[in-house]
Structures are given as structure tokens and as C-alpha cells.
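Participant: Generate a structure from the sequence data that follows.
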Amino acid sequence: MIEPLYSPDEKRYESMQYARSGRSGVLLSRISLGFWHNFGATVPLATARDIMRCAFDNGVVSMDLANNYGPPYGSAEETFGEIFRKDFRPYRDELFIATKAGYDMWPGPYGNWGSRKYLMASLDQSLRRMGLDYVDVFYSHRFDPDTPVEETLTALVDIVRQGKALYIALSKWPREAEEAAYRFLDNQGCHCLLYQDRLNIFDRSSEQSGRLKTASDAGVGYIAFSPLAQGLLTDRYLNGIPEGSRATQGRFLKAEQITQEIIERIKTLSQIAANRGQTLAQMATAWVLNRPGVTSAIVGCSSASQLRDTISSIDRLDFSEEELRLIDAAAGIDKV
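Facilitator: So this is what the prediction gives:
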């Protein structure tokens, strides 16, 4: 039996919202699809394919990958490449594809951190796995305190000049290094497109440290990951830790983090969301997108239906001052 060709929804751009990324010509979908979880070799290809199709059918054009997403390392890019080859090659120019390098990828001294050799070799591998000639944006995934910052940044600039990436970006750099990097890159005529960091109702360190404002002041877009706090900001943990949840796997969200106090906070936030006519996941995503300077939020999901639910958060991005105050109180955030 010949599988029918994928034909995306003709109305895919009618309901999605788009925002300009800093001082650039790039518009990103307010929701970006993250490949950190649920696209590795342990997930059926059909599931990953349904999620990607659902994303594109709903106007999500920003795809966020990294070299070591899996498991195992590289397998999320391989999954993307297989689905891209089957479904999305005719729509390459409608997609905005990101990948990164900076964390452990292969053994030895050249498979980690921020050297020129690692960044360039990693991107070449990523392009082969995804079946692409270039990515739209390539990130330094983390700051390397031991490699001269000029080496890391010059490698990023050269990657753009070689045509292997259209733009460059930074993720999880300290504020002082972030600020200096923007000046260096602008002097090289290669403006930084995006800064990526964790931001959610529970974790506001990116705001509190000034990293988000530093990006905004420099004309750099800001893209938030973990808007749902690894699933905490969903209804999944309202009654404890369900079997098979991310917390039972103990990789990034650990069971000991889900205390009775956290559960009570989640319950209060869920009620605030219900009063707004949203699920907790929808409200948590909307809260991130409502923050000044935020261009897009990266969402992960385990099914197309879960993704559709989160995408609908853009239908209600407004918050009253009272709602924001209640959210702060429920999250344990003290306002001066």
C-alpha cells in the first residue's frame, strides 16, 4: 500500500500568531516545537510524525533541536530528518529550523563545550542527520568558561559566512558574557538573532538576573524553554506522581521535587487557570508569552492532541493585574 503524501492544512497561518525576533526580519511562531523529549529512538516514528504534522498544520514553523537530543544523542535530529524527507522537504522555506552544540556529544576532547573544532564538526554532523544544506539558526548551547570567548563567537560568525546557518544565537550564557557577546557579534556584522533560556511561572531566574532584559535591550529575540516546568505546570501532578510520568524517569524532573507544597501550589494555579477558561498548561504557556520581550515559547509534547491543547494558549494571552498577583502568590513569588 502506497502511503498518501502529506498535504498540510491550507489555513495553517490563519490562527497562529507571529512575533518579530528582536532587531531582525525574522518572525517566529509564538509557539515553537521542541525536540528535547519524545523525538528520540525510543519513541515510535509515527508518533513523532503526527506531532510534527500537527505543529505545521497549526502554523508552528519554528522547530527547536540540538545535537544531543534523544536518547540516544543525535536521534532526535535523525527522526526529524526522516520525517522531513517524507513530508516536509517541499515546505523547507516555510520552516525555521534551529540546532545547537555545547553539551557532551561524543567522546574525547573535541566533543563538548565551545571550541571552534567542536562547533563546526557538530554542525556538519547535524546537517547530515537532518538531511539539510543549512539550518536557519545555530546556537552556542552553553557558555564555555575555558575557551576564549572570541574563538566561540568567531566560529559562529564563520558558520554564517559559510552558509551553514542563516543566523546565530546563544543559550544559557551568563548575563555579563551575553552582553559582551552581543557587542562582539555586532562589531563583526553578525547580529545575534536569539537568546534562549528557561522561563516559567516557577522559575523566573532569567528575568531576575537581567538576562531577558539584556537580550531585549540589545535587539535580540528571546525564546523560552520549559514553559511548563518539565510538566509540573500541567494537571498531571495534581494528585501526586502518576506511573510513567516524566518524574518517574528521574532524568530532569525528579520525584523528590514534587513535594506536597508544590502539589498545593499546582492545584491553586490550576484553579486560577480554570477561572480564565484555560487548562493549567495553556495558562502557563500564555503567562510566558505575556512577559515583555518574549518572542516565542518552546513546547514539548508526547502527542498531537497535547500539542493542540497547548497551541490554543495563544487564544488568551491577556492577564489582569489581579490574575498576575494571584499567580505570583501561588508560585511563592514575593513582590517588593
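
Participant: Could you use CA atoms for every contact and neighbour count after this?
Facilitator: Noted.

Participant: residues touching Arg129, list them.
Facilitator: Counting by CA atoms under 8 Å, 6 or more residues apart in numbering, Arg129 touches Gly74, Glu77, Glu78, Gly81.

Participant: again, 6 Å this time
Facilitator: Counting by CA atoms under 6 Å, 6 or more residues apart in numbering, Arg129 touches Glu77, Glu78.

Participant: What of the one 5 residues further on?
Facilitator: Contacts were defined as CA under 6 Å, 6+ apart; by that measure Tyr134 touches Lys164, Ala165.

Participant: Count residues in the vicinity of Gly25, would you?
Facilitator: Gly25: 9 surrounding residues under other CA atoms under 10 Å.

Participant: Sorry, wrong one. I was asking about Gly250.
Facilitator: As a burial measure, Gly250 scores 11 neighbours (other CA under 10 Å).

Participant: Would you agree Ala255 is in contact with Ser245?
Facilitator: No - with contact defined as CA atoms under 6 Å, Ala255 does not reach Ser245; the gap is 9.7 Å.

Participant: Report the central residue of this protein.
Facilitator: Ile298 (3.3 Å; CA atoms, centre = their mean).

Participant: which one is that residue nearest to, not counting chain neighbours?
Facilitator: Nearest residue to Ile298, sequence neighbours excluded (CA to CA, 6 or more residues apart in numbering): Ser32, at 4.5 Å.

Participant: Let's see this one next, to set against the first:
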Amino acid sequence: MSSLPYRRAGRSGLDLSAFSFGLWQKFGTDYPYDTQREIVLHAFELGITHFDNADRYGPPHRAAQQFFGQVLRNDLAAHRDELILSTKAGNPIGASPYLRGGSRKSLLGSLDHSLRDLGTDYVDIFYSHSPDPGTPLDETVGALVSAVQQGKALYIGISNYPTDRARETARLLRRAGVPLLVHQPRYSILDRRPETTGLLELAGDEGFGVVVYSPLAQGLLTDKYLDGIPAGARAQNSAFLKPDAIDDAYRKRVTTLNKLAAQRGQSLAQLALQWVLRRPEVTSAIIGASSAAQLDHNVRALDFPALTGDELAIIDASDE
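Facilitator: Predicted coordinates for the structure are as follows:
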């Protein structure tokens, strides 16, 4: 296994690799197992030790966890103590009220199922995947605390929580003796809400880390869409990226960013990954890949010099 830089998760004692590997997309039953396995094992060879999963990931739901469980059993079992495995619960995975939301039954029931899918006795990080305004926050927090007390999770995270609710969750967890380890928001050059809503500032104040997802904005922060939408691109068939996002304003902005990246001798994707990791509050950036070569390319973002003040100003101005 190679070595990536590690970054401390807030004021905890846990370090995470600067890049985490996410199984959100392309790890369902609609992709070849051997290809998926090659990518995951290569990620570990590169030094990525944090693998991010959820009960919802597939398709179908839970397929990504079942896939990873097979790889863990067949290839990575001897390295379990070197891995940080995370899972999430709370987003809908079925019509039943017990298959969604932040209730005690939903969260702990899903966690038990996830442990069976993964073939492990515990996960390192258990997330509430999204806030549930229909469930008292005390109940959601109580379920997360129970997961740690029962030995089924070592740490607790939250994902997609607005700043105010994250603040209250952190307070309740701290009072229960199970501090919030990480928050997982969407964050990229094209989506700066963790900055503008005060979430990054809250992370510093409360002492939790930030593990960001979609740092490449579903592929928008690559050169793929500079000349339109190529055949087979994600924008043609994804529920998370619509063709109307690729308009003239987008192309103008990304052309500016791509020119800056070229001047630095790197790709736009590498520039975008460096940009999210520039913040000290950010512990790790979740990346995916459709090939081992793509993974190699993205990880090389760490090889370039830090962004200068002038370069950061150009990135900021591209939004004007």
C-alpha cells in the first residue's frame, strides 16, 4: 500500500486519508464486479483507507455495501484494522416508514442490515444521512449514541445537515459523551454553501471534521462538458446532474477555470480537488472513479504546488 497524506478529523484522535473513496455511483449490480473490485483494491494500494458507503447506494439499494462486503471478505479481510468503513442511514430505501427517516427503528435497523451486508461487526463511522424534521432530534441523536454504546460504530457523523441543525446535533452528542466526528456536505468550486452558511466555521468552533462529497460537482469540474454533452456522459442519464446545468454561463466559467489549471500544468479536476482541500477544516474529499487510471489521475492532484492568493482570486472571480 502506498501512502497518502493523512489529516486529522477535527479535534478527535482520528486521521483520515486526504482522499476517501465513495461508492455512491457505479457500484451497483449494473456494473461489472471485476471492474469494481479492481478500482477498490487500487484505491487501497494508493493509500486510500476510508471507504464511504450507505444503505441507499446501488442500484438496487444496498448493492454497493453487498459488493464491498464481498471484496472485504475475499481480498481485504486481513487489512480490516487499517480501514475506515462508513455507512449511512436515513434516506429513503423503500416505501415503509421504517425504511427512511431519523427514527430509532429506522437508523438502528438499517445499521444492523448494513453490518450484515458488509460482513463486519462494526463500522468506523455511522452517519445520519440527512436531517429528518419529522423526528425529534433527541431521538435521532439517541439512536446514534446507542450505535456507539452497542459497539456497532466507533464514531458518529452527519450528512447534509444545515448549519443550525448541525450545531444542535453536535451539542446533543457532546452532552451524551459521543462527540460528533465529521459532517459530510456537498462542497466544490461550484457549490460553496459550506462557506456561505457558516458550516466550515462551525466545524472549527465545535471541533468536528468535514468530509466533502461531489468535489468535482458530478463531473462538471472536468473538461468533459466544455464542448457540450458527449455521448454516454452522466448528464444524459443521472438523477443528480441535469443537462440544463450545462449552459453558456457554466461553459464560460469552467473555460476560465480550465485555462488556470492548464497554466499550472494540471487538469481542471486536479485543480478542483486541490481547491476543496485548501481549507484546514476539510479532513478528506470523497472521490469516485470508473477506472483505475482515473483514480490515479485524481490522486495526483496532491502533487501540485498549493494554490496562490492570485490563483484563488481568479477562481473567485470566475463566479462573477
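
Participant: quick one on the thing from earlier: doesn't the residue nearest to the centre of the first structure belong to a strand?
Facilitator: Yes - under DSSP: H, G, I helix; E, B strand; the rest coil, Ile298 of the first structure falls within a strand.

Participant: To which residue of the second structure is it aligned?
Facilitator: Ile298 of the first structure maps onto Ile286 in the second structure when the alignment is built from TM-score structural alignment.

Participant: contacting residues around its match?
Facilitator: Ile286 of the second structure sits next to Phe19, Ser20, Phe21, Gly22, Tyr213 when contact means CA under 6 Å, 6+ apart.

Participant: so which of those is the most crowded?
Facilitator: Going by other CA under 10 Å, Phe19 tops the contacts of Ile286 of the second structure with 29 neighbours.

Participant: Counterpart of it over in the first structure?
Facilitator: With TM-score structural alignment as the matching criterion, the partner of Phe19 of the second structure in the first structure is Ile31.

Participant: cool, Gly219 of the second structure as well?
Facilitator: Under the alignment (TM-score structural alignment), Gly219 of the second structure pairs with Gly231 in the first structure.

Participant: and what of Asp55 of the second structure?
Facilitator: In the first structure, Asp55 of the second structure lands on Asn67 (TM-score structural alignment).

Participant: ditto for Asp244 of the second structure
Facilitator: Asp244 of the second structure maps onto Glu256 in the first structure, by TM-score structural alignment.

Participant: which SS class is that match?
Facilitator: helix.

Participant: Could you check how far Ala317 of the second structure is from Ala249 of the second structure?
Facilitator: To Ala249 of the second structure, Ala317 of the second structure is 13 Å away according to CA to CA, to the nearest Å.

Participant: Correction: the previous question concerned Leu190 of the second structure.
Facilitator: Distance of Leu190 of the second structure to Ala249 of the second structure, given as CA to CA: 12 Å.

Participant: which one of those two has more residues nearby?
Facilitator: Higher neighbour count among Leu190 of the second structure and Ala249: Leu190, with 17 against 11, using other CA under 10 Å.

Participant: Spatially nearest residue to the more buried one, not counting backbone neighbours?
Facilitator: Leaving aside its chain neighbours, Leu190 of the second structure sits nearest to Ala217 (6.9 Å; criterion: CA to CA, 6+ apart).

Participant: Would you map the strands across the stretch 1-150 of the second structure?
Facilitator: According to DSSP state E, counting those that start in this stretch, the stretch 1-150 of the second structure carries its strands in the segments 6-8, 15-17, 19-22, 50-52, 84-89, 123-128.

Participant: in stretch 178-188 of the first structure, what counts as buried?
Facilitator: Glu178, Glu179, Ala181, Tyr182, Phe184, Leu185 (16 or more other CA atoms under 10 Å).

Participant: and the fifth one, that one's in a helix?
Facilitator: It stands for Phe184 of the first structure. Yes - counting by three-state DSSP, Phe184 of the first structure is found in a helix.

Participant: what does it align to in the second structure?
Facilitator: Under the alignment (TM-score structural alignment), Phe184 of the first structure maps onto Leu172 of the second structure.

Participant: ok, for that match, nearest residue in space, not its chain neighbours?
Facilitator: Nearest residue to Leu172 of the second structure in three dimensions, chain neighbours excluded: Val141, at 7.0 Å (CA to CA, 6+ apart).

Participant: Helices along the stretch 151-300 of the first structure, start to end?
Facilitator: Using DSSP state H, counting those that start in this stretch, the helices of the stretch 151-300 of the first structure run over 175-187, 205-208, 211-217, 246-249, 260-276, 280-290.

Participant: so how far does the first one sit from its counterpart in the second structure?
Facilitator: Read it as helix 175-187 of the first structure. In the superposition with the second structure, the average deviation recorded for helix 175-187 of the first structure is 1.0 Å (mean CA distance after the TM-score superposition for the first structure).

Participant: any idea how far Gly293 of the first structure is from Asp186 of the first structure?
Facilitator: Using CA to CA, Asp186 of the first structure is found at 20 Å from Gly293 of the first structure.

Participant: which ones are touching the residue in the second structure that Gly22 of the first structure lines up against?
Facilitator: Alignment note (TM-score structural alignment): Gly22 of the first structure maps to Gly10 of the second structure. For Gly10 of the second structure, the contact set (CA under 6 Å, 6+ apart) comprises Gly207, Phe208, Gly209.

Participant: got a list of what the first one touches?
Facilitator: Gly207 of the second structure makes contact with Gly10, Arg11, according to CA under 6 Å, 6+ apart.

Participant: and in the first structure, which of the contacts of Gly10 of the second structure remain?
Facilitator: Checking the contacts of Gly10 of the second structure against the first structure (both residues aligned by TM-score structural alignment, their matches' CA atoms under 6 Å), the contacts still present are Gly207, Phe208, Gly209.

Participant: In the first structure, what sits opposite the last one in the alignment?
Facilitator: Under the alignment (TM-score structural alignment), Gly209 of the second structure pairs with Gly221 in the first structure.

Participant: I'd like to know how far Gly94 of the second structure sits from Pro162 of the second structure.
Facilitator: Gly94 of the second structure sits 24 Å away from Pro162 of the second structure, going by CA to CA.

Participant: out of the two, which sits in the more crowded spot?
Facilitator: For Gly94 of the second structure and Pro162, the more surrounded residue by other CA under 10 Å is Pro162, and the numbers stand at 16 against 11.
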